[in-house]
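Asker: with the sequence up front, the predicted model follows.
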Amino acid sequence: MATGGRPLRIWAVSDGRAGIEAQALGLAEAVARLRPAHIATRRIGWRAGLGRLPWRLIPPAARAGDPIEPPWPDIWIGAGRATLPLSTRMLEWAEGKTFVVQTQDPKAPLERFDLVVPPEHDGLIGPNVFPILGAPNRISPEKLAIERARFAERIDPLPRPRVAVIVGGRSKAHDLPRQAALAIAGRIAAGVEAAGGSILLSFTRRTPQAAREAMTAALAHLPGIIWDETGENPYFAFLAAADAILVTEDSTNLATDAAATGVPLFTISIPGHSAKLSRFQEALRARGIARPYVGDLTGEAYEPLAETDRAARELLRRYDGSP
């Protein structure tokens, strides 16, 4: 597709939730690292609870949120089920002049997209499907360096090894009740104390409040930083500064982000089970990227995971019409 030499216009479309929006924005930013582009975010909602219906039954006129109207972008990158009533119609609306990309498994006819970028563990196949290990993210070496520098004054004095701990929690398949959180905190504290290091702890929106409070109290005696969600978010700086990273097993995004650093990565088991996430964890172990946390924080470095960049190269190859 030709643009007349101007920068690409890319829309990163989602419902605005951090983990979902990061997939669309991450892939858009990776494309922009390869070719000049202007990126605009579009956040989508649906009136009267219609977003809970199957995408076929949601009338586009019931949309809330940012404007979705011409002029259409050169590349549309949608993430999450909230975008499907629009993503599935964009090829028709734009008369084929917009290259339509969807992350995750859309559970919609694949011919409604130019490219689908799902995680490998979804098992989705098709001529326009490009599976990756994990999910698209916003991490690059440059971003890690910038974020690391922004928080250097607070992080640099901390004793090493610096252990980043990223905690998820409640999802369809997992939960993190208070007692489980306390037990996990105890194992983390023992490992950090044995290593003589410090902790860089960040929770997510899915961490139950009781678990958050319990872990904060149990780990507050350690040197380090426990982000209380006030001030600027140090999440990327924590990853960039870490000598080891611990993530709970309930999230593809968290493990994918951590794997982009190349530092030893350990997964923490929490109550619940997901067959898909188990396949993802197995793939990380098979590639020497991650292993279960058993108290030892030593591990081997590995080539940082750069699946978002790989997907961006494939996106542009297909956008350009290469065979």
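Answerer: Structure's in. What do you need?

Asker: going forward, measure contacts between C-alpha atoms and count neighbours the same way
Answerer: Will do.

Asker: would you map the strands across the stretch 1-150 of the chain?
Answerer: For the stretch 1-150 of the chain, strands defined by DSSP state E, counting those that start in this stretch occupy the ranges 8-14, 37-46, 63-65, 75-78, 99-103, 115-117.

Asker: right, and Gly80 touches Asp15 too?
Answerer: Yes - in this structure, Gly80 is within contact of Asp15 by CA atoms under 8 Å, at 7.2 Å.

Asker: closest one to Ile155 among the strands of the stretch 1-150 of the chain?
Answerer: strand 37-46 (31.4 Å; CA to CA).

Asker: below is structure B, check it against A:
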Amino acid sequence: MLDRTAPGDVSTPLSIWVVSDGRIGMENQALGLAEAVQRLTPADISVRRIRWRPLFDKLPSALKASWMLDLSSDSTEPAAGETWPDLWIATGRATLPMSARVRAASGGRTFVVQTQDPRWRNAAYDLIVAPAHDRIEAPNVLSITGSPHRVTPERLAEGSAAFADRLEPLPRPRVAALIGGRSKAFDLPEAHAADLAGRIAGAVEAAGGSLMLTFSRRTPEAAKAAMTARLAHLPGLIWDGAGPNPYFAFLDQADHVLVTEDSANMAAEAASTGKPVHILPMIPLKAADKFARLHADLRERGAARPFDGTLERWSYEPLDETARAARTVLERMRRG
């Protein structure tokens, strides 16, 4: 394996392929890690998105072959005149059949990183960057709090600039509320959403502050309507999904961040800001032990607490797990 990984070595940029199924939440994990590596050493990043044809999508990973990919997929093999990348970073079930074969196909040239717990052929990857709450252990596993992401102070400031005229006049404390929705483990029915909105309104009103609210694609329409109706009178901005996404701007401008307990990604991203993270309860559909472990981890690190209806301030060292993962990638690559 070529040693082009020493920070500051600009002789030859590292080549990195980021591979996902194109879903933003998934892709951002791999891309965030690639960008963190790029901040440590010169690198060229190429994003590759793949999708399996519907007929083959549900097949076990072991039975999938590249000819089963949808024609809209990007190539995951070098084109004529190309070489395999120095570093392959992939995420999600869809990428597993490709990731598991890269080491052999590249003749050992490519260092293969998979984010999340693959739950299939875990020894086939050089490094697995997995959430600590998934509790997987192996010599090739790095456990981190949450998942890799793209949130950095620079990106937050850049995102905030586009909304400065709307957010900077808002009274403090500014409260960002990041609302998820129905998943395998949680639900957000209308009545519960209305109750949450009432508690949020009470906290913001008591503090004399303002609200910056955004919903996820999983938020039920009835829950959106109930929360919007209850919170629309507050100073602030409720994003309805139209126009540019203010997510980074909200994180940058917030004094407090409220996050529903169904999203590990949003909780970890909020904890990277150093701002108090308040966890909003949802309706459990089944045991959600891994979320409980994540929230316990965040509490132990001083980042998050259950929302108690108030906006108490506290401080902690912002989480920088994506950078830690990037350093580990480069260290493992240097070992060969």
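Answerer: That came through fine. The structure presented is a predicted model; accordingly, all values stated were derived computationally and were not measured.

Asker: quick one on the thing from earlier: turn the strands of the stretch 1-150 of the first structure into TSV, columns for distance to Tyr319 of the first structure.
Answerer: Below are these laid out as TSV (distance: least, CA to CA, whole Å):
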stretch	distance to Tyr319 of the first structure
strand 8-14	11
strand 37-46	14
strand 63-65	28
strand 75-78	9
strand 99-103	7
strand 115-117	9
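
Asker: the ones you listed: which one's closest to Gly126 of the first structure?
Answerer: Closest of the strands of the stretch 1-150 of the first structure to Gly126 of the first structure is strand 115-117, at 8.9 Å (criterion: CA to CA).

Asker: state the distance from the closest residue to Gly16 of the first structure other than its chain neighbours to Asn233 of the first structure.
Answerer: Leaving aside its chain neighbours, Gly16 of the first structure sits nearest to Arg43 (5.2 Å; criterion: CA to CA, 6 or more residues apart in numbering). Distance, Arg43 of the first structure to Asn233 of the first structure, by CA to CA, to the nearest Å: 21 Å.

Asker: these two: who's more crowded?
Answerer: Comparing Arg43 of the first structure with Asn233 by neighbour count (other CA atoms under 10 Å), the higher total belongs to Arg43, at 18 against 14.

Asker: what is the aligned counterpart of the more buried one in the second structure?
Answerer: When the second structure is aligned by TM-score structural alignment, Arg43 of the first structure is paired with Arg49.

Asker: pretty sure that match contacts Ile89?
Answerer: No - Arg49 of the second structure is beyond contact range of Ile89, at 12.0 Å (criterion: CA under 8 Å).

Asker: which residues are common contacts for the two?
Answerer: Contact criterion CA atoms under 8 Å, 6 or more residues apart in numbering; residues shared by Arg49 of the second structure and Ile89: Val19.

Asker: tell me the secondary structure for the residue positioned nearest the centre of the first structure?
Answerer: Centroid check for the first structure by CA atoms, centre = their mean gives Asn253 as the closest residue, at 3.4 Å. For Asn253 of the first structure, the secondary-structure state derived from DSSP: H, G, I helix; E, B strand; the rest coil is helix.

Asker: now the equivalent of Pro85 of the second structure over in the first structure. Nearest residue, chain neighbours left out?
Answerer: Under the alignment (TM-score structural alignment), Pro85 of the second structure maps onto Pro73 of the first structure. The shortest distance from Pro73 of the first structure to any non-neighbouring residue, by CA to CA, 6+ apart, is to Arg9 (5.0 Å).

Asker: which position in the second structure pairs with the one you found?
Answerer: Matched to the second structure by TM-score structural alignment, Arg9 of the first structure sits across from Ser15.

Asker: wait, doesn't that match sit right on Asp86?
Answerer: Yes - taking CA under 8 Å as the definition, Ser15 of the second structure is a contact partner of Asp86 at 5.2 Å.

Asker: comparing the two, which residue is more hemmed in?
Answerer: Neighbours per residue (other CA under 10 Å) separate Ser15 of the second structure from Asp86, with Asp86 holding more: 23 against 19.

Asker: grab the nearest non-local neighbour of that one.
Answerer: Closest residue in space to Asp86 of the second structure, ignoring its immediate chain neighbours: Thr110 at 4.7 Å, by CA to CA, 6+ apart.
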